[in-house]
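Predicted model, plus sequence, below.
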Amino acid sequence: MTTDTLLAAGRTALDSVFTVESLLDDTEREWQQRARRIAQDVIAPVIEEDFENRHFRDELIPAIAAEGLLGMHISGYGCAGASATSYGAVCLELEAADSGWRTFVSVQGSLAMSAIAKFGSGEQKNEWLPRMATGEVIGCFALTEPDGGSDPAAMKTRAVRDGDDWVITGSKRWIGLASIAGVAVVWAQTEDGVRGFLVPTSTPGFAAAPITGKLAMRASIQCDIVLDGVRIPDSNRLPDARGLRGPFSCLNEARYGIVWGAMGAARTCLEVALGRALDRTVFGKPIGGYQLTQAKLADMLLEYEKGVLLAVHLGRQKDAGTLDVNQISVGKLNNVREAIAIAGAARSVLGGDGVTSEFPVMRHMANLEAVRTYEGTDEIHSLVLGRALTGLAAFG
């Protein structure tokens, strides 16, 4: 069987036991199907080539924007105002194709656009959000620095007031989309604490260089940024962003999407393993007929189903306005960790073929290791939950 045929066979087998669609209402299902069409018809045919060639295919952006997926959870300014559960279902379908494309939608919508929508002035929202929703302008979110992404309170990038302007100096690392972005949301220390600034990337002193040598997220862009005396007017400051509450609230939007997205990568790995288990014959019968293989498949299904149910539960809470941020850490920590375990088990079912690009499993596994690191490592989310349980902070 071809890989597409294996996926189809695995999808049929999986749907006979558990399907995400049954958990969604009609509107949520419509959004899911939009994203699934993009993932299967637009992204999937080229993703292996792009991963191999370390190429971000930005010509796909208009198709994604045309489906309303950019900033879809934001209301107004050309955005759809979709529910959190709808957005989550979209993230799942995009990451089923590749984590890099869910990351693109996340950086654009959950980070850059959310920062403007939450903390920007009316003028800033009108200037940027409609064009970002159509994909005309790409945004990036410049928070992480070279000396420690897990400790943003220690950021070294500084913004100094100079008359009616601000002058920003510093560096950022692992900033998604920065080299193709038209606007960067830059977080910097000031005399009044951390503040956010909108920096057009054409501003003198701003430079972004893609990070090379990546073994994960090869079909997407992450960059080093240098801000060398970047001068912007005070009108580019996000007026309602004060302290780390601003960037953290945006990060929580992105982490929420990861809770769903990781299960998309897990689903693809499970579908491929199921298809292969039914197709490959060893010792006279399909490998799916052996007890050890069935045990692997059952364990994979168990963790996938639990992860999706957790994602839906968090989505329902988010839509109701009752979601505790600690629960986002539960979702991110559990679902990424279990998605990696599912990918590893799928690779073992595929045998030696599992390490080739003929199958998407190793690509998903590598990408998930990156997802495990960004938006809070396993260790950071464990400490978040430990603090919630004990009332004692153990970060230092």
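Ah, there it is.

drop to CA atoms for contacts and neighbour counts, all remaining ones
OK.

secondary structure element for the residue most central in space within the chain?
Residue closest to the average C-alpha location in the chain (C-alpha atoms, centre = their mean): T103, at 3.5 Å. Using DSSP states H and E, T103 falls within helix 99-105.

same for that helix, what does it pack against?
Packing partners of helix 99-105 (3 or more C-alpha pairs under 8 Å, 6 or more residues apart in numbering; DSSP states H and E): helix 84-97, helix 245-279, helix 361-373.

Try it again at 10 Å.
Helices and strands touching helix 99-105, as assessed by 3 or more C-alpha pairs under 10 Å, 6 or more residues apart in numbering; DSSP states H and E, comprise helix 44-53, helix 61-66, helix 84-97, strand 165-176, helix 245-279, helix 361-373.

Go through those and name the closest to N236.
Of all the helices and strands packed on helix 99-105, strand 165-176 sits nearest to N236, with 8.9 Å by C-alpha to C-alpha.

In JSON lines, list the helices and strands packed on helix 99-105 along with distance to D353 and mean neighbour count.
Shown next, in JSON lines, are those (distance: least, C-alpha to C-alpha, whole Å; neighbours: other C-alpha atoms under 10 Å):
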{"stretch": "helix 44-53", "distance to D353": "15", "mean neighbour count": "16"}
{"stretch": "helix 61-66", "distance to D353": "32", "mean neighbour count": "16"}
{"stretch": "helix 84-97", "distance to D353": "19", "mean neighbour count": "28"}
{"stretch": "strand 165-176", "distance to D353": "31", "mean neighbour count": "22"}
{"stretch": "helix 245-279", "distance to D353": "10", "mean neighbour count": "26"}
{"stretch": "helix 361-373", "distance to D353": "10", "mean neighbour count": "22"}
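
Put this next to the previous one:
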Amino acid sequence: MSATPSSPLPPFDAGDPLGLDDLLTDEDRAVRDTVRRWAADRVLPHIAGWYERGELPGIRDLARELGSLGALGMSLTGYGCAGASAVQYGLACLELEAADSGIRSLVSVQGSLAMYAIHRFGSEEQKQRWLPRMASGEVIGCFGLTEPDHGSDPAGMRTHARRDGSDWVLNGRKMWITNGSVAGVAVVWAATDDGVRGFVVPTDTPGFAAPEIHHKWSLRASVTSELVLDDVRLPADAALPEVRGLRGPLSCLSHARYGIVWGSMGAARASFEAALEYARTREQFGKPIGGFQLTQAKLADMAVELHKGILLAYHLGRRMDAGRLRPEQVSFGKLNNVREAIEICRTSRTILGANGISLEYPVMRHATNLESVLTYEGTVEMHQLVLGKALTGLDAFR
């Protein structure tokens, strides 16, 4: 039944100005609220100190807790995975990144890259061996694709695998690998005589090392490593049997980028909420700065882009749940939402003035984290070219 003209309108909600909660099911909201409570309890009280010190202490405990929430490999089915909808996984990413991008990256790399690769392309034996323990957080995974000299062009990778009898022998380097030094298993992509192949590598294999990368000014509360493979010998069944070529790693990246579409809006929301509260309470010239037109214009513009971005993420999530989400549409979402999230953080910083650079507020931390999110799993330029090719039918990558 449609509403009559005399029906009272619901009150305006500054936290949900478009009424997007109406699009969610009760189960969607329950998932979102559970993750939000966990982040508020386990991350927010400590994250400023972790970021300042450049560490993520207790990562294995955090992984187990996230596993108990069903947040690892959340949208995968079977093998101890939650089998949640794409929208529910997206909402979880939003809440995790509202706490910190490093926490969302931990979950995204574990579930959308390492676990997804094994779930989609692995043998039944590989799935049974690794996925239940990864879903519970007992085993942390990482994903080795990017190399020191090959980021946007993975086809040029130098890491290679050669046959030696029935074994594989891997040599090479991977760079900027989240979870690398704490992982128990790595999914490593290497060039072979038969094209690019994926390998499931236990990290205690001789010849494998993962030195941690320090001196970062972004994603400081995240474990980032190099992977070093020196004559790493693996049995024949370490190779992922169901894929050859770059289609494998690129499909994993598309799945992970989807989480970024949501997660970036979490960082934006946290920054916007900090700016809004500050504008309501900070007084200059005899009244709260939120009462000045220029500040209200900034808040209005930020709110428009924030909630448009969440609506875009929701739309892409429903397409994924329906099996209709194309990689180009994921590029659309990542390109738009991360760019707008960074702008929201920067504008929020101007409202907070000098206080905006302090870790007492989350704004500068989110802004610097998003500088990494902007370029990992596809730079701005790569996503522009993906969309440009889709729009024109002309390949401009080379």
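Received the coordinates, thanks. This structure is a prediction, so every number in the text was calculated from the model and none was measured.

What would you report as the TM-score here?
The TM-score (TM-score structural alignment, normalised by the length of structure 1) is 0.96; 385 aligned residues with a C-alpha RMSD of 1.1 Å.

Please report the distance of the residue nearest to the centre of structure 1 from A341 of structure 1.
21 Å (C-alpha to C-alpha, to the nearest Å).

Tell me the residue in structure 2 aligned with A370 of structure 1.
Matched across to structure 2, A370 of structure 1 falls on S372, judged by TM-score structural alignment.

OK, contacts around L253 of structure 2?
By C-alpha atoms under 10 Å, 6 or more residues apart in numbering, L253 of structure 2 lies in contact with V109, S112, L113, Y116, A117, L145, R247, P327, Y376, E377, G378.

can I assume the fourth one is in contact with Y79?
Okay, so that is Y116 of structure 2. No: checked against C-alpha atoms under 10 Å, the pair Y116 of structure 2 and Y79 is beyond contact range at 11.9 Å.

Which of the contacts of L253 of structure 2 sits closest to V87 of structure 2?
Nearest to V87 of structure 2 among the contacts of L253 of structure 2, with distances taken as C-alpha to C-alpha, is S112, at 14.0 Å.

the helices in structure 2, which residues?
Secondary structure of structure 2 by DSSP state H: the helices cover 26-42, 47-53, 59-69, 86-99, 101-108, 116-121, 124-136, 247-281, 293-321, 327-352, 363-375, 380-392.

Adding distance to H160 of structure 2, write these out as a markdown table.
Output for the helices of structure 2, formatted as a markdown table (distance: least, C-alpha to C-alpha, whole Å):
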| stretch | distance to H160 of structure 2 |
| --- | --- |
| helix 26-42 | 40 |
| helix 47-53 | 35 |
| helix 59-69 | 30 |
| helix 86-99 | 33 |
| helix 101-108 | 26 |
| helix 116-121 | 19 |
| helix 124-136 | 21 |
| helix 247-281 | 15 |
| helix 293-321 | 33 |
| helix 327-352 | 27 |
| helix 363-375 | 25 |
| helix 380-392 | 25 |
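
Any idea which of those helices gets closest to P235 of structure 2?
That would be helix 124-136 among the helices of structure 2, by C-alpha to C-alpha, at 12.3 Å.

packing partners for the closest one?
helix 59-69, helix 116-121, strand 141-144, strand 195-202.

burial of the equivalent of K214 of structure 1 over in structure 2, as a residue count?
Aligned by TM-score structural alignment, K214 of structure 1 pairs with K216 of structure 2. K216 of structure 2 has 11 neighbours, counted by other C-alpha atoms under 10 Å.

Now do the contacts for K216 of structure 2.
By C-alpha under 10 Å, 6+ apart, the contact set of K216 of structure 2 is G54, S222, T224.

Can you add distance to T205 of structure 2 and neighbour count and give those residues back as CSV?
As requested, the contacts of K216 of structure 2 are arranged in CSV below (distance: C-alpha to C-alpha, whole Å; neighbours: other C-alpha atoms under 10 Å):
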residue, distance to T205 of structure 2, neighbour count
G54, 28, 19
S222, 24, 24
T224, 20, 24
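
Thank you kindly, that will do.
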